[in-house]
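1. model this:
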Amino acid sequence: MKAKRQVSYQWRLREVMAAHGMFTISDLVGPLAERDIKLSVSQVHRLVTGTPERLSLPVLAALCDIFDIGPGDLIATRAENVEERRTGTGSAPGIVDMAVIRPKRARIRPGE
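-> Model prediction:
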């Protein structure tokens, strides 16, 4: 049985901005617009302060061009094996042995 993998990522745009001397959201709006990425100040704010679940490739490419970096510098990824939870029955997860939990039929003997 294969071990399950859990993947996660860390969005590092704020760190990259600081390393390049950009400390406000408005510092990023102009360079994005120069690359034909039209985002409102509130959208750029969410991009910088949050961790996006979805990101368009043109925005990613523009950020890489602005800071002269690769995508791996903006997105730090991590993957690790996750142990499967053990069950009390000792069988594979999700499989229940009915013979273990089904009661046995009682026999009634006359005269005892």
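
2. alpha carbons only for contacts and neighbour counts from here, please
-> Fine.

3. could you check the distance from Lys4 over to Glu53?
-> 22 Å (C-alpha to C-alpha, to the nearest Å).

4. Of these two, which one has the most company?
-> Lys4 (11 against 7; other C-alpha atoms under 10 Å).

5. quick one: the more buried one and Val82 touch, right?
-> Yes - counting by C-alpha atoms under 8 Å, Lys4 touches Val82, with 5.4 Å between them.

6. contact partners of the longest helix seen in the chain?
-> Criterion DSSP state H: the longest helix present in the chain is helix 57-67. With C-alpha atoms under 8 Å, 6 or more residues apart in numbering as the test, helix 57-67 has contacts from Val16, Met17, His20, Pro31, Leu32, Arg35, Ile37, Gly70, Pro71, Leu74.

7. Flag every buried residue along that helix.
-> The neighbour-count check on helix 57-67 (16 or more other C-alpha atoms under 10 Å) flags Val59, Ala62, Leu63, Cys64, Ile66, Phe67 as buried.

8. For the comparison step, fold the sequence that follows:
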Amino acid sequence: MVRRLSYHWHLRRIMAAHNIWKTTELIPLLRERGVNLSTAQVYRLVTDRPERLSLPVLAALCDILACSPGDLIEPYVEADRRKWTADEAAVIDLKPDFRPERARILED
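-> As a prediction, this is how the structure comes out:
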């Protein structure tokens, strides 16, 4: 079994906690710290979950928002989504006749 890791990106939530509501408000704050990103890049950084992030950008965000990288990035293990083989399914006691009871509506 392969252990699949993923992460939650909390930049928007932390920005809101610091009363920064527009992505364009980050641009001058990043430039003050030597990070020059376009409006589109900053928008994608805030609204999407980044696949790659440079350490200077991460350090600048942490400085601007007075947080640590662990506050911005929350790793977690994804649920196993693969199909079971017949042998694996046999290990689990599956009851084919187990079904929820049908709801009945009673009129007054």
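
9. Got a TM-score for the pair?
-> The TM-score (TM-score structural alignment, normalised by the length of structure 2) is 0.72; 88 aligned residues with a C-alpha RMSD of 2.0 Å.

10. Where does the helix or strand that the longest helix of structure 1 is followed by end up in structure 2?
-> Remark: after helix 57-67 of structure 1, the chain's next helix or strand is helix 71-74, criterion DSSP states H and E. Alignment of helix 71-74 of structure 1 against structure 2: residues 69-72, by TM-score structural alignment.

11. That stretch vs structure 1, mean deviation?
-> In the superposition with structure 1, the average deviation recorded for stretch 69-72 of structure 2 is 0.5 Å (mean C-alpha distance after the TM-score superposition for structure 1).

12. residues making contact with that stretch?
-> Contacts for stretch 69-72 of structure 2 (C-alpha under 8 Å, 6+ apart): Trp9, His10, Leu11, Ile14, Leu58, Ala59, Cys62.

13. Just give me the match in structure 1 for the second one.
-> This means His10 of structure 2. Match for His10 of structure 2 (TM-score structural alignment): Arg12.

14. I'd like the distance between the closest residue to that match other than its chain neighbours and Tyr9 of structure 1.
-> Residue nearest to Arg12 of structure 1 in three dimensions, not counting chain neighbours: Leu74, with 4.9 Å by C-alpha to C-alpha, 6 or more residues apart in numbering. Using C-alpha to C-alpha, Leu74 of structure 1 is found at 10 Å from Tyr9 of structure 1.

15. if I line the two up, what does Trp84 of structure 2 land on in structure 1?
-> Using TM-score structural alignment, Trp84 of structure 2 sits opposite Arg86 in structure 1.

16. For that match, the count of nearby residues, please.
-> The burial count for Arg86 of structure 1: 10, using other C-alpha under 10 Å.

17. And Val48 of structure 1, by the same measure?
-> The burial count for Val48 of structure 1: 19, using other C-alpha under 10 Å.

18. mind checking how far Arg12 of structure 2 is from Thr23 of structure 2?
-> For Arg12 of structure 2, the distance to Thr23 of structure 2 - C-alpha to C-alpha - is 9 Å.

19. between the two, what contacts are shared?
-> Common neighbours of Arg12 of structure 2 and Thr23 (C-alpha under 8 Å, 6+ apart) are Val46.
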